[in-house]
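Asker: what follows is a predicted protein model with its sequence.
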Amino acid sequence: MNLRSIDLNLLVALDALLTERHVTKAADRVGLSQPAMSNALNRLRAMFEDELLVRTTTGMKPTPRANELAEPLRQALRQVERVMVSDAGFDASQSERTFTIRMSDILACLLLPRLAAARPANARISYNTIHLSPSLTVDALERDEIDVAVSMGLEHSASIRSETLLQDRMICLMRRHHPIKRGRLTFESFIAQEQMKVSMSPTDLRFVDDVLAERGQQRRIALNVPHWLVVPHVLKQTDLLAVMPRHLAAVLMDDGLRMEDLPFDSAPFAWMLYWHRRYDQSNANGWLRERITAVCSDLS
């Protein structure tokens, strides 16, 4: 295939199509009309001699060739974007850069309000946040799919840098007028009480459930949910307990809730900032890391 004969704008359209898997949504994503995106898809099919996206009863599905193209295409476009935008001349007040940050909903609750508020006046910088598993987070850093990650305890190679952002520890949250008296949460009452758990939280497993398992005990989980947002609403209406990082509890706290120390030893832990060493000297990535670090310093 001769690169000189290729309209590189088609690759931008292909990335949008593979991401959205919907012609109209892909058109909106890149600012094209629906007919123009349909025309781009037809040209792409001819160029790659493959259907790329096939219409099914459940929507458009990528072909094996399209799945093969998706990751290297995204990396290539990201690198082209970096080439076109001079990092040396990065100016946060003038840049239209979109930074992609991996963080969980816990960390989004803690950091995003302050991070958004700390954007320079009239700035056109934007943030895109995604939530990935630990292993996929490391892969995304290696593949240059994200700028930085905020997480904890990631196992990674020497190509990934890290620094401590915020010290935290696990606590127990319950409704304000819970039958367990204030300051009277014992190990026995903790184990006996029904609890709710956030299934996607590694902190629950590592700093509570594993500790209890070592003592031959386990929590009575009455409710398992995938996200943190619902937790305070459930606690206020029930006698369930929930364990969570103290900094998150401080954000969720209101007059209807109270927090108690766990009645057993649970090691403190640190939220960490991760980035790839290719960006050690990057002005743009360095600016982003400084903003996140400053936000966490305020929380401390």
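Answerer: Received the coordinates, thanks. Numbering: from 1, shown residues only.

Asker: every contact and neighbour count from this point should use C-alpha atoms.
Answerer: Noted.

Asker: need the strands for the stretch 151-300 of the chain, in chain order.
Answerer: Along the stretch 151-300 of the chain, the stretches classed as strands by DSSP state E, counting those that start in this stretch are 160-168, 170-175, 194-198, 220-225, 242-245, 257-261, 269-276.

Asker: contact partners for residue 18?
Answerer: 53, 62, 66, 70 (CA atoms under 8 Å, 6 or more residues apart in numbering).

Asker: ok, second structure coming up, stack it against the first:
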Amino acid sequence: MDDLARLDLNMLTALRALLEERSVSRAAARLGVGQPAASSALQRLRTHFDDPLLVRSGNTFELSALAASLLGAVEQALATAEEIFLRETRFDPKTSTRTFRIMVADVALVGLGELLIPAMTDAPEVRLDFVALTDAAIRDIEQTLRAVDALVVPRGIIAGFPAMDLWTERWVFMVGERAAVGSRLTKQRLEQMTWITTYHGGTSPVAATFEAWNIRSRIRVTVPSYVVLPMLLASSTEHVAIVQESLARRLEPLGGVRVFPAPPEAADRMVALWWHPTHERDAGHAWLRQRILEVSEDRREGRAGRGRRDPP
């Protein structure tokens, strides 16, 4: 602790700017200081770490091996410091200019966004930054939850972090209207068809369906978005997808696809909002969670598109 007290922790911000920009002049502009000050900071950091940090390569700089290993830790340390010292103990949505980052898959974004966006009229300067959900984000969930304010995924995919139930999502099968499946989609026919999916990890609804029906996996196409699945299926006679019923019912009237119920063994999934424990006492974050909870009740009760309910 004595060693830590002797350090100038302001150098963390300079270190992050230098490592991310890989340029003294760009780092200086980002920090709002002159280039000599940024050069001096780089020299102090080089002395402290006994490492060049930025290594010239032609007309540019590259990170040294040590600098590359430091970058993630520096970002995490500053994120934690900002959470501690810049946390809002009071939050007024009427005057706040805060930006909330929410990571969500496209289909869940439609359901959440159509209710949450109209419900923000009393927060005119608050911004919502929706970030696309990726498989990589799920694999490193600790880092993901530090980088965003909230994450929307079904239960059963992650655990060990604070969460709040939003709504239940039912899954259905979708095929092209030219697919020869008759009036019902049997297990035998499913085993003959190939799958288009957005994700086929062990916790996905596709994997759960394979396990429940003991179907041998025949995934041939993986895409980054649920919304594009119907368009791809419309031109196919041999592909099938399992999608959220809410999406299927919206897109089925456009034509080109048919929707079939999933087997009873394919259980409904509870969609939940997840966040990092460091947000627990954040007044602004608590306001966001309450607002999302309110509009999720609207979705569960079938009031999508009607705007925010009057408070009780």
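Answerer: The structure has been received and is ready for your questions. Just so it is clear, the structure is predicted and the values come from calculations on it, not from any experiment.

Asker: quick one: closest of the strands of the stretch 151-300 of the first structure to residue 22 of the first structure.
Answerer: Nearest to residue 22 of the first structure among the strands of the stretch 151-300 of the first structure is strand 220-225; the distance by CA to CA comes to 30.2 Å.

Asker: tell me the secondary structure for residue 125 of the second structure?
Answerer: coil (DSSP: H, G, I helix; E, B strand; the rest coil).

Asker: and the gap between the equivalent of it over in the first structure and residue 90 of the first structure?
Answerer: Aligned counterpart of residue 125 of the second structure in the first structure: residue 123 (TM-score structural alignment). Residue 123 of the first structure sits 13 Å away from residue 90 of the first structure, going by CA to CA, to the nearest Å.

Asker: and the contacts of residue 18 of the first structure, which are buried?
Answerer: By neighbour count, with 16 or more other CA atoms under 10 Å, the contacts of residue 18 of the first structure hold 53, 62, 66, 70 as buried.

Asker: isn't the first one up against residue 63?
Answerer: This points to residue 53 of the first structure. Yes: look at residue 53 of the first structure against residue 63 with CA atoms under 8 Å: they come within range, at 5.9 Å.

Asker: and residue 218 of the first structure, how many residues sit next to it?
Answerer: The number of residues packed near residue 218 of the first structure is 15, by other CA atoms under 10 Å.

Asker: aligned partner of it in the second structure?
Answerer: The alignment partner of residue 218 of the first structure in the second structure, by TM-score structural alignment, is residue 216.

Asker: isn't that match right next to residue 191, touching?
Answerer: Yes: using CA under 8 Å, residue 216 of the second structure makes contact with residue 191 at a distance of 6.7 Å.

Asker: so what's the nearest residue to residue 38 of the first structure once chain neighbours are set aside up against?
Answerer: Computed as CA to CA, 6 or more residues apart in numbering, the closest residue to residue 38 of the first structure that is not its neighbour in sequence is residue 23, at 6.5 Å. Taking CA under 8 Å, 6+ apart, we find residue 23 of the first structure in contact with 17, 34, 37, 38.

Asker: next: residue 67 of the second structure.
Answerer: When contacts are counted by CA under 8 Å, 6+ apart, residue 67 of the second structure is found next to 19, 53, 54.

Asker: okay if I get those residues as a markdown table plus secondary structure and distance to residue 268 of the second structure?
Answerer: A markdown table is the format used below for the contacts of residue 67 of the second structure (DSSP: H, G, I helix; E, B strand; the rest coil; distance: CA to CA, whole Å):
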| residue | secondary structure | distance to residue 268 of the second structure |
| --- | --- | --- |
| 19 | helix | 45 |
| 53 | coil | 51 |
| 54 | strand | 52 |
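
Asker: before we move on, the earlier item: identify the farthest-apart pair in the contacts of residue 23 of the first structure.
Answerer: 17 and 34 (11.6 Å).

Asker: neighbour count winner among these two?
Answerer: residue 17 (28 against 15).

Asker: now do the contacts for the more buried one.
Answerer: Per CA under 8 Å, 6+ apart, neighbours of residue 17 of the first structure: 23, 26.

Asker: so it versus residue 269 of the first structure, what's the distance?
Answerer: Distance of residue 17 of the first structure to residue 269 of the first structure, computed by CA to CA: 41 Å.
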